[in-house]
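Q: Coordinates for the following, if possible.
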Amino acid sequence: MTPDQFAAAGAGFALGLSLIVAIGAQNAFVLRQGLRREHVGVVVAICAVSDALLISAGVLGFGRMTAALPWLAPAMRVFGALFLLAYGALSFRSAWQGGGSLETAGGQGAQSLARVAGVCLALTWGNPHVYLDTLVLMGAVSAEWEAKRAFALGGMTASLVFFTALGFGARLLAPLFRRPVAWRALDAGVGVVMWGIALRLVLGG
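A: As a prediction, this is how the structure comes out:
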């Protein structure tokens, strides 16, 4: 891997990870399944494969669109910067206000594989933010890099690493993330990354 490809992969990994770690229904579901030790591998696979498909579509498809529409890349950089600023502001607000915590896994008895997979697919593909994050935002930022495939690979790797750690490491993370201070630190970190990427988009534009 060349230095440019390595840098692009690192940027894709950092952006992908910062987008994924934001607290949401999908992550809470993965955590709960990890705590229950129930169909964790299937849940992780669904999340990671879904992200890989969406990231590929965003990064590779965005490149084709920008070739046909030269004004699209600058416009999407502006949109991406505004989106990241707003996203980061919400993260900072959550960090300031606190109150976030991990709900313990609920329910009694085992759930079927079909039910768990169905819920996971619904939370993944039914969330409008996933399309903004992958198709729009990842695609817009990838325009800054010539090594777009490496950038996409970095984003996919971030997704696989995060969901694997979240699902199979849930029992280790649960005691920590039952403490609101852990969520506040996480939200603050996400805000810093978001604003840093927004600044780069503005300066690069």
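Q: hey, let's count contacts and neighbours off CA atoms from now on
A: Noted.
Q: Touching, Val30 and Ala165? I think so.
A: No - with contacts counted by C-alpha atoms under 8 Å, Val30 stays clear of Ala165, the gap being 10.1 Å.
Q: More neighbours: these two, which one.
A: Ranked by neighbour count (other C-alpha atoms under 10 Å), Val30 and Ala165 place Val30 first, with 24 against 16.
Q: Now tell me what touches whichever strand or helix holds that one from outside.
A: For Val30, the enclosing helix or strand under DSSP states H and E is helix 25-36. With contact meaning C-alpha atoms under 8 Å, 6 or more residues apart in numbering, helix 25-36 is reached by 21, 39-40, 43-44, 102, 104-106, 120, 123-124, 163, 166-171, 174.
Q: filter those residues to the buried ones?
A: Buried positions within the contacts of helix 25-36, assessed by neighbour count (16 or more other C-alpha atoms under 10 Å), are 21, 39-40, 43-44, 102, 120, 123-124, 163, 166-168, 170-171, 174.
Q: which one among the residues you listed gets closest to Ser112?
A: Here the nearest of the buried ones among the contacts of helix 25-36 to Ser112, counting by C-alpha to C-alpha, is His39; it sits at 8.6 Å.
Q: ok, that closest one - contacts?
A: His39 makes contact with Gln33, Leu113, Val116, according to C-alpha under 8 Å, 6+ apart.
Q: Could you identify the longest helix within this structure?
A: helix 40-68 (DSSP state H).
Q: which element follows that helix toward the C-terminus?
A: Remark: after helix 40-68, the chain's next helix or strand is helix 72-97, criterion DSSP H and E.
Q: From the contact counts, what lies against that following helix?
A: When contacts are defined as 3 or more C-alpha pairs under 8 Å, 6 or more residues apart in numbering; DSSP states H and E, helix 72-97 sits against helix 40-68, helix 139-142, helix 180-204.
Q: for the ones you listed, which one sits closest to Ala95?
A: helix 180-204 (4.1 Å).
Q: and the angle for that closest one with helix 72-97?
A: Note on geometry: by axes from the mean of the first three to the mean of the last three C-alpha atoms, to 10 degrees, helix 180-204 and helix 72-97 are set 150 degrees apart in direction.
Q: any residues touching helix 180-204, and which ones?
A: 15, 18-19, 21-22, 77-78, 80-82, 84-85, 87-92, 94-96, 98-101, 141, 144, 176-177.
Q: Over to Glu103. Which of the three states is it?
A: coil (DSSP: H, G, I helix; E, B strand; the rest coil).
Q: For it, give me its contacts.
A: By C-alpha under 8 Å, 6+ apart, the residues touching Glu103 are Arg178.
Q: Please give the structure of this sequence too, so both can be compared:
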Amino acid sequence: MLNAASTGFATGFVLILAIGAQNAFVLRQGLRRAHVFWVCLTCATSDAILIAAGVSGFGAIADSTPWLPDLMRWLGVAFLTGYGVSRLNAARAPQAALALSGEAEPLRKALLTCLAFTWLNPHVYLDTLALIGAVSVPFEGSAKLAFGGGAISASFVFFFGLGYGARLLAPLLQSPRAWQILDAGIGLLMLVLALSLALH
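A: Below you'll find the predicted structure:
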């Protein structure tokens, strides 16, 4: 049981560690101290649903719908491109740069953006439904449940650690210029990810 849980935790943590659109958004919300708890909870809960589906064998069902990957891919390209352009536009305007104490966007908008980053990202399905699902195959019964629980706990640890740990960078981001650089970096990252998805 312990071995299965630790294997699940390590697998989930390694897969989620790479900086992507979802992680960059959580980092930005953490730096702004804007709806951090709800954003982290939304990301982790979404991952938990997908991981549970992958461990329970939903990957086979996803493979039986050949049109689904392409649909998700182009929806992801459109969303990442739009968000990337919006961040680059924010970086161009000094008055739009966000100070740490600046007014936060509404919770509803933040959560919808967070959900889009999660559910419109084809890589999320690859990581959770396919890869985690495949690694869980050797485990059976209670050991499989332990593996899934370990992978899900890794997601909660990562997102809450990223969201609240981002505050350690706060002293470096007190100026509008620093926020311009951050927004420009996030915008470029989104466009690179969109291009990567389009060429996949």
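Q: one step back: what's the mean distance for the helix holding Val30 of structure 1 versus structure 2?
A: Average distance, helix 25-36 of structure 1 versus aligned residues of structure 2 after superposition (mean C-alpha distance after the TM-score superposition for structure 1): 0.4 Å.
Q: burial measure for the equivalent of Ala140 of structure 1 over in structure 2, as a count.
A: Structural alignment places Ala140 of structure 1 opposite Ala134 in structure 2 (criterion: TM-score structural alignment). Neighbours of Ala134 of structure 2 under the rule other C-alpha under 10 Å: 15.
Q: repeat for Leu168 of structure 2
A: Per other C-alpha under 10 Å, the neighbour tally for Leu168 of structure 2 reads 10.
Q: In contact with it, which residues?
A: Taking C-alpha under 8 Å, 6+ apart as the test, Leu168 of structure 2 contacts no residue whatsoever.
Q: for Val85 of structure 2, same thing?
A: If a contact means C-alpha under 8 Å, 6+ apart, then Val85 of structure 2 has Gly187, Leu191 as its contacts.
Q: Distance check, it against Pro106 of structure 2.
A: Here the distance between Val85 of structure 2 and Pro106 of structure 2 works out to 20 Å (C-alpha to C-alpha, to the nearest Å).
Q: Could you do Ala4 of structure 2 as well?
A: Counting by C-alpha to C-alpha, the gap between Ala4 of structure 2 and Pro106 of structure 2 amounts to 40 Å.
Q: out of those two, which sits in the busier spot?
A: Between Ala4 of structure 2 and Pro106, Ala4 has the larger neighbour count (other C-alpha under 10 Å), namely 23 against 10.
Q: contacting residues around that one?
A: Phe139, Ala143, Lys144, Ala146, Phe147, Gly150.
Q: Now which residue in structure 1 aligns to it?
A: Counting by TM-score structural alignment, which is the criterion used here, Ala4 of structure 2 corresponds to Ala8 in structure 1.
Q: Which residues belonging to the helix or strand harbouring its match are considered buried?
A: Taking DSSP H and E as the criterion, Ala8 of structure 1 maps to helix 3-20. The neighbour-count check on helix 3-20 of structure 1 (16+ other C-alpha under 10 Å) flags 5, 7-20 as buried.
Q: So which of the contacts of His39 of structure 1 wins on neighbours?
A: Gln33 (24 neighbours).
Q: And the residue in structure 2 that that residue lines up against, how far from Asn121 of structure 2?
A: Applying TM-score structural alignment, one finds that Gln33 of structure 1 aligns to Gln29 in structure 2. Here the distance between Gln29 of structure 2 and Asn121 of structure 2 works out to 19 Å (C-alpha to C-alpha).
Q: chain center to stretch 163-174 of structure 2, what's the gap?
A: With C-alpha atoms, centre = their mean, to the nearest Å as the basis, the distance from the averaged C-alpha position of stretch 163-174 of structure 2 to the chain average is 19 Å.
Q: wait, Val130 of structure 1 sits on Ala122?
A: No - no contact is recorded between Val130 of structure 1 and Ala122 when judged using C-alpha under 8 Å, the distance being 11.7 Å.
Q: Share the number of residues neighbouring the closest residue to Phe58 of structure 2 other than its chain neighbours, please.
A: Of all residues not flanking Phe58 of structure 2 in the chain, Leu129 sits nearest, at 6.7 Å (C-alpha to C-alpha, 6 or more residues apart in numbering). The burial count assigned to Leu129 of structure 2 is 26, neighbours taken as other C-alpha under 10 Å.
Q: ditto for Gly107 of structure 1
A: 8.
Q: before we move on, what SS does it have?
A: Under the three-state scheme (three-state DSSP), the conformation of Gly107 of structure 1 reads as coil.
Q: what sits against the residue sitting furthest away from the middle of structure 1?
A: In structure 1, counting by C-alpha atoms, centre = their mean, Gly109 sits farthest out from the average C-alpha position, at 30.4 Å. Shown here is Gly109 of structure 1, which makes no contacts under the criterion C-alpha under 8 Å, 6+ apart.
Q: in terms of contact, does Ala198 of structure 2 touch Arg73 like I think?
A: Yes - taking C-alpha under 8 Å as the contact criterion, Ala198 of structure 2 and Arg73 are neighbours in contact, 7.3 Å apart.
Q: For the closest residue to Leu120 of structure 2 other than its chain neighbours, grab the count of nearby residues.
A: Using C-alpha to C-alpha, 6+ apart and skipping the chain neighbours, the partner closest in space to Leu120 of structure 2 is Gly76 (4.9 Å). Counted by other C-alpha under 10 Å, the residues lying close to Gly76 of structure 2 total 24.
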